[in-house]
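Undergrad: here is a sequence together with a model predicted from it:
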Amino acid sequence: MDREMEWNAEVTKIHHINYVRNSRAITVAWFVFSACYTILNIVAFIQPFWFGDTTQSPGVGYFGLIEWCERIQGSEYSCTGNFLDFNTLMNDYFRASSFLVGGAALLFIFSIICMLLFLFLKPALVLKICGWLQLIAAVFMAVACIIYPNGFDDDNVRRICGQDATAYNMDKCQIRWAYILGIVLIFDAFILAILAFVLAVRQAKMLPEFKKLKEEHLRYIHEWRDQ
């Protein structure tokens, strides 16, 4: 009986160690994916390839969140736009989208920095904080991608894409890879936020259950030895 109880306690200890190890591995993976997301978000933010000309468009150029470029002669392009000066951005919709995408990147940066709070706070609380930051970032990205096409109703866009360009209609231009990346990042942000909340719940509920089970086995061992 003594050996059986000790074996059960040892099995419980092994399960607990495996749980902690797996939980930490998933948390590390979540951290790595969050860092990768931040890099991709910044890439989408600074690249001027959200949409641009085609072979049928009257002009040659491409547009991003904060910068747009038009070919002036040969292979030379004239680019305009500086995030530090909102007046250089083409219209209000592009300004709003750039602000939201930049805000999403900052929120993810904050969520990564919050990992330092693991040294001072409970892991479940830290993961919840990060989850909320990433959820807000996902909403920012979604709103940015939704309102961005409103900016197609602009004279600069019509000069490159055609006179029929209006809100949500780029006439003879087409979507490019940076806009597609922005749409993908919406779903990535939601998935990472959900994963953070799931990890927080597991940290809050599962560890006490293992601890309780371990204490029960130890109590049984002590009671049996006292008999």
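TA: The structure has been received and is ready for your questions. Residues are numbered from 1 along each chain as shown.

Undergrad: contacts, neighbours, all on C-alpha from now
TA: Fine.

Undergrad: what's the longest helix in this structure?
TA: helix 177-226 (DSSP state H).

Undergrad: for that helix, packing partners?
TA: In terms of contacts (3 or more CA pairs under 8 Å, 6 or more residues apart in numbering; DSSP states H and E), helix 177-226 is packed against helix 2-46, strand 51-52, helix 123-147.

Undergrad: could you look over the ones you listed and pick the most buried one?
TA: strand 51-52 (a mean of 25; mean count of other CA atoms under 10 Å).

Undergrad: what's the next secondary structure element after it?
TA: Using DSSP states H and E, the helix or strand that follows strand 51-52 in sequence is strand 61-63.

Undergrad: between the helices and strands packed on helix 177-226, which gets nearest to Leu117?
TA: Of all those, helix 123-147 sits nearest to Leu117, with 6.4 Å by CA to CA.

Undergrad: distance from the chain centre to that closest one, please.
TA: 7 Å (CA atoms, centre = their mean, to the nearest Å).

Undergrad: structure B:
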Amino acid sequence: MASSLTCAGLLWALLSLLCAAASCVGFFLPYWLLGAQLDKPVSFGPFRRCAYPVRDEGRQTTVMVEQCGRYASFAAIPSAEWRICTVVTGLGCGLLLLVALTALMGCCVTELVSRTVGRVAGGIQFLGGLLIGAGCALYPLGWDSEEVRQACGNLSDQFELGTCKIGWAYYCTGGGAATAMLICTWLACFSGKKQKQYPY
């Protein structure tokens, strides 16, 4: 099968796939914020968390359930900022994934990615990275929620971590988006071969 990509385009396709995978994995996993509650490690993502308190009626105490899961509903996400972050980051990850899959198809399909298509794809990647970056910037605004404060020693506030620390998934999501914006967008401009002109 012939490729519609140049050498720079092949690098773009590979890097686009890696960036999309890094951002999507980081977005899905609830390790954006790490803390502790009732001497158990707790972690949060925009729409998921690991370890949560449950009232044990038999003992009349609160115990920690050491499981990971998403919030029961969209409205149950602890803050409005995290709800916006979830939507914006999810949309950005979707755009990066769409471009990455198109770039991979360009490795196998002739004349799929022209110079114009490559530039448009680069613009979509830039927009996707921008959306994910906006989501990452919004995330610290939700650190003043009651759930986060319980895990951060009641010291957290907007842009104040308290006893918590930022987890690897936050860096993974943001790093994938930044690479997509800065490198993939540039490579996309040189990704497509010049289309052949056919005489009529």
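TA: Happy to help now that I have it. Keep in mind it's a predicted model, so treat the numbers as computed, not measured.

Undergrad: who's in contact with Cys119 of the second structure?
TA: Not quite, residue 119 of the second structure is Arg, not Cys. If you count contacts by CA atoms under 8 Å, 6 or more residues apart in numbering, Arg119 of the second structure has them with 185, 188-189.

Undergrad: which of those residues are also in contact in the first structure?
TA: Contacts conserved in the first structure for the contacts of Arg119 of the second structure, using both residues aligned by TM-score structural alignment, their matches' CA atoms under 8 Å: 188-189.

Undergrad: wait, is Cys69 of the first structure part of a helix?
TA: No: using DSSP: H, G, I helix; E, B strand; the rest coil, the secondary structure at Cys69 of the first structure is strand, not a helix.

Undergrad: that one -> the second structure?
TA: Under the alignment (TM-score structural alignment), Cys69 of the first structure pairs with Cys50 in the second structure.

Undergrad: contact partners for the residue lying closest to its match once chain neighbours are set aside?
TA: Nearest residue to Cys50 of the second structure, sequence neighbours excluded (CA to CA, 6 or more residues apart in numbering): Cys68, at 3.9 Å. Under the criterion of CA under 8 Å, 6+ apart, the contact list for Cys68 of the second structure reads 30, 48-51.

Undergrad: reformat the helices and strands packed on helix 177-226 of the first structure as TSV; add distance to Pro208 of the first structure.
TA: Output for those, formatted as TSV (distance: least, CA to CA, whole Å):
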stretch	distance to Pro208 of the first structure
helix 2-46	10
strand 51-52	52
helix 123-147	12
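
Undergrad: select, out of these, the one closest to Asn87 of the first structure.
TA: Set against Asn87 of the first structure and scored by CA to CA, these come closest in helix 2-46, at 16.8 Å.

Undergrad: what angle separates the closest one from helix 177-226?
TA: For helix 2-46 of the first structure against helix 177-226, the angle by axes from the mean of the first three to the mean of the last three CA atoms, to 10 degrees is 160 degrees.

Undergrad: hang on, the earlier thing: Tyr171 of the second structure: which of the contacts of Cys68 of the second structure is nearest?
TA: Out of the contacts of Cys68 of the second structure, the member with the shortest distance to Tyr171 of the second structure (by CA to CA) is Pro30, at 12.3 Å.

Undergrad: please name the residues that touch the spatially most central residue of the first structure.
TA: Nearest to the mean C-alpha position of the first structure, counting by CA atoms, centre = their mean, stands Ala189 at 3.3 Å. Applying CA under 8 Å, 6+ apart, we find Ala189 of the first structure in contact with 37, 134-135, 137-138.

Undergrad: what's the match for Phe45 of the first structure in the second structure?
TA: So, by TM-score structural alignment, Phe45 of the first structure is matched to Phe27.

Undergrad: quick check: its match vs Ala121 of the second structure, distance?
TA: Separation of Phe27 of the second structure from Ala121 of the second structure (CA to CA, to the nearest Å): 22 Å.

Undergrad: chain center to the longest helix belonging to the second structure, what's the gap?
TA: Longest helix in the second structure, counting residues (DSSP H): helix 80-106. What separates the centre of helix 80-106 of the second structure from the centre of its chain is 7 Å, taken as CA atoms, centre = their mean.

Undergrad: buried sites along it?
TA: Within helix 80-106 of the second structure, the residues scored as buried using 16 or more other CA atoms under 10 Å are 80-86, 88-100, 102-106.

Undergrad: which position in the second structure pairs with Tyr168 of the first structure?
TA: Checking TM-score structural alignment: Tyr168 of the first structure goes with Phe159.

Undergrad: wait, that match sits on Ala137?
TA: No: Phe159 of the second structure is beyond contact range of Ala137, at 9.8 Å (criterion: CA atoms under 8 Å).

Undergrad: kind regards, and thank you for your time.
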